[in-house]
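Colleague: Output the structure for:
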Amino acid sequence: MGIANRMQAPELLAPAGSLAAVGCALSAGADAVYVGCRGWSRDGERVALTPGEIREAVALCREKGAGLHAALNTIPGDAEVPEFLGTVTKLEGYGVSAVILSDPGVISLVRRELPSFRITASVGVSTLNPPEARFYRDMGADAIVLPTALTPG
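Modeller: Purely as a prediction, here's the structure:
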């Protein structure tokens, strides 16, 4: 089977920094929306949603047949790991489609603790070639957000 037969269509994943922005992204035709999770987003608290707001965003996305991805793309310190995993577990329970993570160790940890939860490697991992993509797949990532500098061909 050739690679073209194994590839899935890309997902249009739009950013949103508020519940209103989630609604706008869905109205514009996004297949899925991603939001930062307050306390764990590298984009800062100003544009991150609380777990309660993420639960509301999941409901909005479900109404439109779209998915919601939550970015937890900071690296927890050793003492923060239980709280981090608790947050990820809560998000899975809310129906979040995937978590976006930016560290191989964190990806591996979440995969081990929540084996069926979809994990996306963040654009922050800067995957530029197939060997790097395979590395993140082997760590447990199901998908990768590619950098905008990467072009086909």
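
Colleague: Please make it C-alpha for all contacts and neighbour counts, starting now.
Modeller: Fine.

Colleague: What distance do you get for residue 18 to residue 37?
Modeller: As judged by C-alpha to C-alpha, to the nearest Å, residue 18 and residue 37 stand 11 Å apart.

Colleague: Which neighbours do the two have in common?
Modeller: Shared contacts of residue 18 and residue 37 (C-alpha atoms under 8 Å, 6 or more residues apart in numbering): 48-49.

Colleague: I'd like the structure of this one too, to check against the first:
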Amino acid sequence: MAELLASGGTVEMVRVVLDNGADAVYVGAKGWSRRREQYEMDDEEVIASARYARSLGKVLRVAFNTLPASSEIPLLLAKAEKFVGEGIRDFILTDVGAMKALTERFPGVQIHASIGCTIVNAEDARFYKESGATQVVTECRMDREEMRRIRQEVGVGIEVLVHATTCYTYLGRCTMSSYARQEWRIDGEGKNHFLGSPNRGGLCYRICMTG
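Modeller: Below you'll find the model as predicted:
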């Protein structure tokens, strides 16, 4: 059965997309997602959005889809624990270590392998399914034959992006922005923010589009 998933960068955006036909919505946990900072949500905003989605019988997914350092996994689990306690069961991840840690701590959660995983074929999908993913986001240029093969041979849920950032290479595999400019800062929770690395910090300077 097809599901219409929309993005929500603010509580108001979440309400609008759910009120206008989306079956589910995803949001970025502040400091942990591939979304720009102004379109990420703090914990209370995530929880408020989840409660609203639940009131409509719909689903909210939380993205932790940057690549954490090993020392940051406990921080991720602590934040996820707060969300799980509020009934949130769907998480979008890129890092296989984070997938393993999350599923071990919270059995039964749904793991969605992010666009940052760069899943381009059935074997990629199989790898992430074996790593705990229940659904995979396919690479933006994947054709329908490969999607059909994944469904038939791997038996994992498939998410197809209708609106997405067009990357010069593959989303999740480009490091060009990091070489041009990279800054980092540690927030009050101890999370390191890598600005300029879409994989580590979520922010790409899109230098492939300049000049």
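
Colleague: where does the TM-score land?
Modeller: Remark: TM-score between the superposed chains equals 0.88 [TM-score structural alignment, normalised by the length of structure 1]; 145 aligned residues with a C-alpha RMSD of 1.3 Å.

Colleague: hmm, back to that, between residue 18 and residue 37 of structure 1, which is the more surrounded one?
Modeller: Under the criterion of other C-alpha atoms under 10 Å, the comparison of residue 18 of structure 1 against residue 37 puts residue 37 first, with 29 against 19.

Colleague: isn't the more buried one right next to residue 48, touching?
Modeller: Yes - Residue 37 of structure 1 is within contact range of residue 48, at 5.2 Å (criterion: C-alpha atoms under 8 Å).

Colleague: Show me what residue 106 of structure 2 lines up with in structure 1.
Modeller: Matched to structure 1 by TM-score structural alignment, residue 106 of structure 2 sits across from residue 114.

Colleague: next one: residue 68 of structure 2
Modeller: By TM-score structural alignment, residue 68 of structure 2 lines up with residue 76.

Colleague: for the most centrally placed residue in structure 1, what are its contacts?
Modeller: Note on structure 1: the residue nearest the mean C-alpha position is residue 100, at 2.5 Å, using C-alpha atoms, centre = their mean. By C-alpha under 8 Å, 6+ apart, residue 100 of structure 1 lies in contact with 69-73, 119-122.

Colleague: hmm, try it at 10 Å
Modeller: 34-37, 41, 69-74, 107, 118-124, 141, 143-145 (C-alpha atoms under 10 Å, 6 or more residues apart in numbering).

Colleague: Check whether the aligned partner of it in structure 2 sits in a helix, strand or coil.
Modeller: In structure 2, the residue matched to residue 100 of structure 1 (TM-score structural alignment) is residue 92. The three-state label given to residue 92 of structure 2 by DSSP: H, G, I helix; E, B strand; the rest coil is strand.

Colleague: What of residue 34 of structure 1?
Modeller: Under three-state DSSP, residue 34 of structure 1 comes out as strand.

Colleague: That one touches residue 73, doesn't it?
Modeller: No - Residue 34 of structure 1 is beyond contact range of residue 73, at 11.8 Å (criterion: C-alpha atoms under 10 Å).

Colleague: Name all residues that sit in contact with the two at the same time.
Modeller: 99-100.

Colleague: can you give me the helices in structure 2?
Modeller: 11-19, 43-55, 73-85, 96-105, 122-130, 144-153, 176-180 (DSSP state H).

Colleague: just how off-centre is the third one within its chain?
Modeller: Distance, stretch centre to chain centre, for helix 73-85 of structure 2: 15 Å (C-alpha atoms, centre = their mean, to the nearest Å).

Colleague: which outside residues touch it?
Modeller: With C-alpha under 10 Å, 6+ apart, helix 73-85 of structure 2 has contacts from 29, 32, 43-44, 46-47, 50, 62, 64, 67-68, 86-91, 97-98, 101-102, 105-106, 109, 189-191.

Colleague: any idea how far residue 131 of structure 2 is from the residue mapped onto residue 51 of structure 1 from structure 2?
Modeller: Counting by TM-score structural alignment, residue 51 of structure 1 lines up with residue 43 in structure 2. Using C-alpha to C-alpha, residue 43 of structure 2 is found at 27 Å from residue 131 of structure 2.

Colleague: Show me which of these two is the more surrounded one.
Modeller: residue 131 (18 against 15).

Colleague: Contact partners for the more buried one?
Modeller: Residues counted as contacts of residue 131 of structure 2 (C-alpha under 10 Å, 6+ apart) are 95-100, 103, 111, 113, 125.

Colleague: Aligned counterpart of it in structure 1, please.
Modeller: Superposed on structure 1 with TM-score structural alignment, residue 131 of structure 2 falls opposite residue 139.

Colleague: ok, now residue 144 of structure 2?
Modeller: So residue 144 of structure 2 corresponds to residue 152, using TM-score structural alignment.

Colleague: Give me the neighbour count for its match.
Modeller: Using other C-alpha under 10 Å: residue 152 of structure 1 sits among 3 other residues.

Colleague: swap in residue 86 of structure 1?
Modeller: Residues near residue 86 of structure 1, counting by other C-alpha under 10 Å: 12.
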